[in-house]
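Student: Here's a sequence, model it:
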Amino acid sequence: MPERLRHPTIYEIYPRSFRDSTGTGEGDLRGVIEKLGHVRDLGADAVWLAPFFVSPLADAGYDIVDHCAVDPRFGTMEDVDALIARAHELDLKVIFDLVFNHTSCEHPDFLASIEGDEDAAARYVWRDAKPDGSPPNNWLSFFGEGAWSWNHKRRQYYFHQFLTCQPSLDLRHEAVRVGHRKTVEFWVARGVDGFRMDAITSYLFDESLKDNPPAAPEVRAKVTGEPFNPYTFQDHVYDMLPGDGAAFGETVRDWAGPDIWIMGENNSGNRAIEMSLDFTREGRLDAAYALRLASIADGPQGYADTIAALDGRWIAPWWFSNHDGARHVSTLGDESAASAKFFALLLSVLPGTILIYQGEELGLPQPDLVKDVVSDPHDLLYWPDGPGRSGARVPIPWFEDEPHRGFSTAEPWLPMDWGRGLSVAAQEGDPQSVLSFYRVVLRLRRELGLAHAVRVDPEAAGDALTLRIELGEARYVAIFNFGEAPIAAGEGEILAETGRVDDRLPRWGGILRRG
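Tutor: Predicted coordinates for the structure are as follows:
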């Protein structure tokens, strides 16, 4: 990517919930093409598309049968080509997912391995039971259940770090690597500009299958997952070897070439910054976002500590929402437009790459869904206290008064019960809307070059966060109030603000000034 896109603003699209162009109730690639202008007008540099490959959709498309084919529900390969071409016309780069940790249990190789094909079996992680019939070790899946499932036909356990329908691949196996290389080269040849590598910290594991030790309290507090999820009870030192996975990132870089922008998803919560730095060493990935960066619930101090730990190495993208968890306007904010604008301004001044999830530019809250309409396995496992993935995937409201808010002419695959005023059309012409505010602050981010800050000095004082930003000769100060009591709004030319009353910032007040 060009130098100005070294730290891009990336807009994530979950195609199934973005726009339905065919009247099926599910979004598709043609629907994405129709609405790419919205992404361009917002101020994004690139679009990241969640998987649209052939899949049973047991886990939102992250259970893939064919990584180089389009699932018919989303469209055709011609639609992919048209999408890439249209994005490039709009000066948007295109990023696709690489899901290299596992396949669907319906993948031909996995089915063949069950039937006794040993070449196919070697691509996965099959192991014998212990003498007492129990699994090979104590490893747990990311969802908190056992990471080993018994197959009575093969009479062995297979390893899966996620759902039982997502058998893990053995990335040390040459045939697996050859297949992955073909996937990378296939999409690069079709014009893709970048990749997001799913779950990179889970790629490799200790081959001796040692038990994970219990997590010490300070480790458990940082392990990615809900506190009631047994996964957080273990220190995951043997079921994931991030250092080895980082080296594999270098291999993927070689396959893709130097001009392809590559970002990894780092789910090593208790070693997040350390691992992201390792994944982005010279010759590896361009960025590695940590799941924990979106979970900074301890307010200003959390942001200050993270910025200080990065110490000018802006390799860990910032984000508040994505397709895998409840929307941040509800979890971090109070569902008001004020809190939506507050987090928009905060995101826009943070250094490095930022990720925006479809609908957050509208201030969409997390919908309340009844169990009968939810199909996500993680949500159902811990219902009603799961991560809220289904709610985050409720389709986008494009219009106020059209059927199904302009998303589809048919009944949507998830119910849309959005309040008035949240649609794109309702906010389009309103200068006070959340959408208009996002456009303003993202334009400033690009014009001022805030993503490329030379230095950011954070200061946390109670409920106040102050960021002093250096960019060449330019100096900027951003102040944010996370608390109830008003704080001083500082001095200097105001470039962007939300919530200021005279010279004070109330709760959800933020301001960007020249320093």
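Student: contacts, neighbours, all on C-alpha from now
Tutor: OK.
Student: Run through the residues that contact residue 172.
Tutor: When the contact criterion is Cα atoms under 8 Å, 6 or more residues apart in numbering, the partners of residue 172 are residue 204.
Student: Using the three-state scheme, assign it.
Tutor: Going by DSSP: H, G, I helix; E, B strand; the rest coil, the secondary structure assigned to residue 172 is coil.
Student: Tell me where the stretch 301-450 of the chain has strands.
Tutor: Assigned strands in the stretch 301-450 of the chain, in chain order: 318-319, 354-357 (criterion: DSSP state E, counting those that start in this stretch).
Student: Any chance of these in a markdown table with distance to residue 484 and mean neighbour count as columns?
Tutor: Putting these into a markdown table (distance: least, Cα to Cα, whole Å; neighbours: other Cα atoms under 10 Å) gives the following:
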| stretch | distance to residue 484 | mean neighbour count |
| --- | --- | --- |
| strand 318-319 | 24 | 23 |
| strand 354-357 | 27 | 22 |
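Student: Could you export the ones you listed as CSV, including distance to residue 366?
Tutor: Listed next are the strands of the stretch 301-450 of the chain as CSV, based on distance: least, Cα to Cα, whole Å:
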stretch, distance to residue 366
strand 318-319, 16
strand 354-357, 13
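Student: so which of the ones you listed comes closest to residue 141?
Tutor: Proximity to residue 141 (Cα to Cα) singles out strand 318-319 among the strands of the stretch 301-450 of the chain, at 24.4 Å.
Student: To compare against the first, here's the next sequence to fold:
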Amino acid sequence: MERKWWHDKVAYQIYPKSFLDANGDGIGDLRGIISRLDYLKELGVDIVWISPIYKSPFVDQGYDIADYQQIDPIFGTMAEFDELLAEAHKRDMYIVMDLVINHCSDQHEWFQKALQDPEGEYGDYFYFRKGKDGQPPSNYRSYFGGSTWEKVEGTEYYYLHMFAKEQPDLNWENPRVLEELYSMINWWLDKGLDGFRIDAIINIKKDLEFRSFPADGPDGLAGCWRMVESVDGVGEMLEDLKRHTFAKYDAFTVGEVFNMKPEELKEFIGEDGHFSTMFDFSAHKLTYGEHGWYDSRPVQFEDFRAVTVRAQLESQEIGFLANIIENHDEPRGVCTYLPEELQNETGAKLLGTVSVLLRGIPFIFQGQEIGMQNCRMASIDEYDDISTKNEYQLALSAGCSVAEALEACYHRSRDNARTPVQWSSEKNAGFTFGTPWLKVNPNYQEINVAEQQGREDSVLNYYKQLLALRKSPEWAEVFTYGRFVPVLEDEENIFAYERRGEDKSALVVANFGLSEREVPLPSGAGENVLLSNLADVKLSGGRLELLPGQVAVLG
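Tutor: Just a heads-up that it's a prediction; the model follows:
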């Protein structure tokens, strides 16, 4: 494998609205991010991915972009962004931005012009289609619920939106659209940006006939992803995108890819793939309910282990995955993948170790490094997320009580990850001296950066040790390029794997169960304890004893 500059890096996602507010308006900003670059450097972060900061009406928290080349004033100015870029580069850190190019905002100049003349030049920037017998052109359900087709008042036209109605899909079959998008991407890369996280990109290829599918719900609609899965040719579009933009700059790219056909993995992240890497969502998919959040089930350990192992084995001959346990679209990992009794500091360290030492690029989401947890809201009014409100209504319409619908949101809402970062035990968790845009998790008194910085056995200090181990001169080669080899697969509640390098190996053994376990060490395993989340590691006669929630890294 040709070695790339990003192979041995650790990435950290910032959700800017909730990271740190420097001016007291209750919303995180660029100045807040700049002030914490040293914190991230000390943690062991190399690549910082910043969720959208472009001009936006924030119907979907900035993933509805009104101007791709302007910073939204709530975050600051372009001069401050340039300062952030310069300060990051000074620290040998890299800045990656979100690239949202499947759709834009209905407030974007292109769409406003298109509405004036759906049959004109800008109408062809989007997908305008005439209805059929007074009904939408097809029966697709959007990702956020309801039809993907929105009627243009006073006309017989509808426009396509696979997300919210305020997020019209861009027409990737129109060369003019591509010219505009490629020019914008190169403008950012010319500024010195180091790459992009690429949002919802698999959706750019459409079936231009927009054929309906058999209904898969009582609303008579079919998920729009059925159309996505039915078409071929997205690879050619992605190669064209890469050739005209990223490849010219050796930019780092990470794709948000759902609905990919398994045989296409090499095309996406192989030696000369469409992207540098793409997120492994296999564990997150275990949280899906058949109809919505209200009928999802707790994730079972055996399933979590199985899908993670499968993703590692399928990818290691091909390329690098981006490994996550949470992000801005998912609830907190500690509350999702661990039994209730391990939803604590011990469990946070366990889960972090298993994820960070996998083969691939570790992505840490803000607050993960202190073990932030889901936030219980008193009513649906305390939530902000558009998807959560839709899922709440879906639960009620399915016959759930208000309490049951709220419980589903507590376990699955995207706002669980979006509550402000807990910096201290001061008012509003030290996030703002104003009124926070979203409720601060009340547990900030116990879980916060300031308290953990001063405590040797904290989650934060453990993460520093974990990242330092991954990047240490002695072990970086093993943890970057070493093979992933699952072991002890028949042991109940044990997740264990080796990272095998050319001349040495490391062993990771984690007890996800609630009882003490003694397991045999694989032959040839080292018995030096490189790291453990609990002080006492019992090794004797080729056997390892693990307390509930304990993880040990041996070399």
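Student: Any chance you could compute the TM-score here?
Tutor: After superposition, the two chains reach a TM-score (TM-score structural alignment, normalised by the length of structure 1) of 0.91; 498 aligned residues with a Cα RMSD of 2.4 Å.
Student: do you know which of the strands of the stretch 301-450 of structure 1 lies nearest residue 327 of structure 1?
Tutor: strand 354-357 (9.0 Å).
Student: residue range for the closest one in structure 2?
Tutor: Aligned using TM-score structural alignment, strand 354-357 of structure 1 spans residues 362-365 in structure 2.
Student: Tell me roughly how far that stretch lies from structure 1 on average.
Tutor: With both structures laid over each other, stretch 362-365 of structure 2 and its partner residues in structure 1 are 0.9 Å apart on average (mean Cα distance after the TM-score superposition for structure 1).
Student: Which residues does that stretch contact?
Tutor: If you take Cα under 8 Å, 6+ apart as the criterion, stretch 362-365 of structure 2 is touched by 9-14, 322-328, 355-356.
Student: Of those, grab the buried ones for ChimeraX.
Tutor: Here is the ChimeraX selection string for the buried members of the contacts of stretch 362-365 of structure 2, based on 16 or more other Cα atoms under 10 Å:
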select :9,10,11,12,13,14,322,323,324,325,326,327,328,355,356
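Student: Centre of the chain to the match of strand 354-357 of structure 1, how far?
Tutor: Relative to its parent chain, stretch 362-365 of structure 2 has a centroid offset of 8 Å by Cα atoms, centre = their mean, to the nearest Å.
Student: ok, now stretch 414-423 of structure 1?
Tutor: Distance, stretch centre to chain centre, for stretch 414-423 of structure 1: 23 Å (Cα atoms, centre = their mean).
Student: Stretch 253-261 of structure 1 too?
Tutor: 21 Å.
Student: next one: stretch 180-196 of structure 1
Tutor: Centre to centre, stretch against its chain (Cα atoms, centre = their mean), the figure for stretch 180-196 of structure 1 is 19 Å.
Student: The counterpart of residue 412 of structure 1 in structure 2: neighbour count?
Tutor: When structure 2 is aligned by TM-score structural alignment, residue 412 of structure 1 is paired with residue 436. Each residue near residue 436 of structure 2 was counted by other Cα atoms under 10 Å, and the total is 21.
Student: Once you drop chain neighbours, what's closest to the aligned partner of residue 332 of structure 1 in structure 2?
Tutor: In structure 2, residue 332 of structure 1 lines up with residue 337, judged by TM-score structural alignment. The spatial neighbour of residue 337 of structure 2 that comes closest, neighbours along the chain excluded (Cα to Cα, 6 or more residues apart in numbering), is residue 299 at 6.1 Å.
Student: And for residue 320 of structure 1?
Tutor: Closest residue to residue 320 of structure 1 apart from its sequence neighbours, by Cα to Cα, 6+ apart: residue 294 at 4.9 Å.
Student: and what of residue 511 of structure 1?
Tutor: What sits nearest to residue 511 of structure 1 in space, not counting adjacent residues and going by Cα to Cα, 6+ apart, is residue 497, at 4.1 Å.
Student: show me what contacts that neighbour?
Tutor: When contacts are counted by Cα under 8 Å, 6+ apart, residue 497 of structure 1 is found next to 345, 509, 510, 511, 512.
Student: so which of these comes closest to residue 174 of structure 1?
Tutor: Nearest to residue 174 of structure 1, judged by Cα to Cα, of those is residue 345 at 46.3 Å.
Student: contacting residues for the aligned partner of the closest one in structure 2?
Tutor: Structural alignment places residue 345 of structure 1 opposite residue 353 in structure 2 (criterion: TM-score structural alignment). Shown here is residue 353 of structure 2, whose contacts under the criterion Cα under 8 Å, 6+ apart are 466, 551.
Student: roughly how far apart are residue 353 of structure 2 and residue 549 of structure 2?
Tutor: 11 Å (Cα to Cα, to the nearest Å).
Student: For the residue nearest in space to the middle of structure 1, which non-adjacent residue is spatially closest?
Tutor: Nearest residue to the geometric centre of structure 1 (Cα atoms, centre = their mean): residue 322, 4.9 Å. Spatial nearest neighbour of residue 322 of structure 1, excluding adjacent residues (Cα to Cα, 6+ apart): residue 357 at 5.1 Å.
Student: returning to that earlier point: and the residue nearest to the centre of structure 1, what's its match in structure 2?
Tutor: By TM-score structural alignment, residue 322 of structure 1 lines up with residue 327 in structure 2.
Student: Name all residues that make contact with its match.
Tutor: 13, 365, 417.
Student: Residue 40 of structure 1 - that's part of a helix, no?
Tutor: Yes. The assignment for residue 40 of structure 1, made by three-state DSSP, places it in a helix.
Student: count of residues packed around the residue lying closest to residue 13 of structure 1 once chain neighbours are set aside?
Tutor: Nearest in space to residue 13 of structure 1, with sequence neighbours left out and distances taken as Cα to Cα, 6+ apart, is residue 49 at 4.9 Å. Burial measure for residue 49 of structure 1: 19 neighbouring residues, criterion other Cα under 10 Å.
Student: what separates residue 49 of structure 1 from residue 80 of structure 1, distance-wise?
Tutor: 11 Å.
Student: thinking residue 489 of structure 2 is in contact with residue 509, fair?
Tutor: No. If you go by Cα atoms under 8 Å, residue 489 of structure 2 and residue 509 don't touch, sitting 10.9 Å apart.
Student: Find residues that contact each of those two.
Tutor: Counting by Cα under 8 Å, 6+ apart, the contacts common to residue 489 of structure 2 and residue 509 are 495, 496.
Student: More neighbours: the two, which one.
Tutor: The residue with the greater number of neighbours, taking residue 489 of structure 2 and residue 509 and applying other Cα under 10 Å, is residue 509; the counts read 25 against 15.
Student: Reduced to three states, what does that one come out as?
Tutor: strand.
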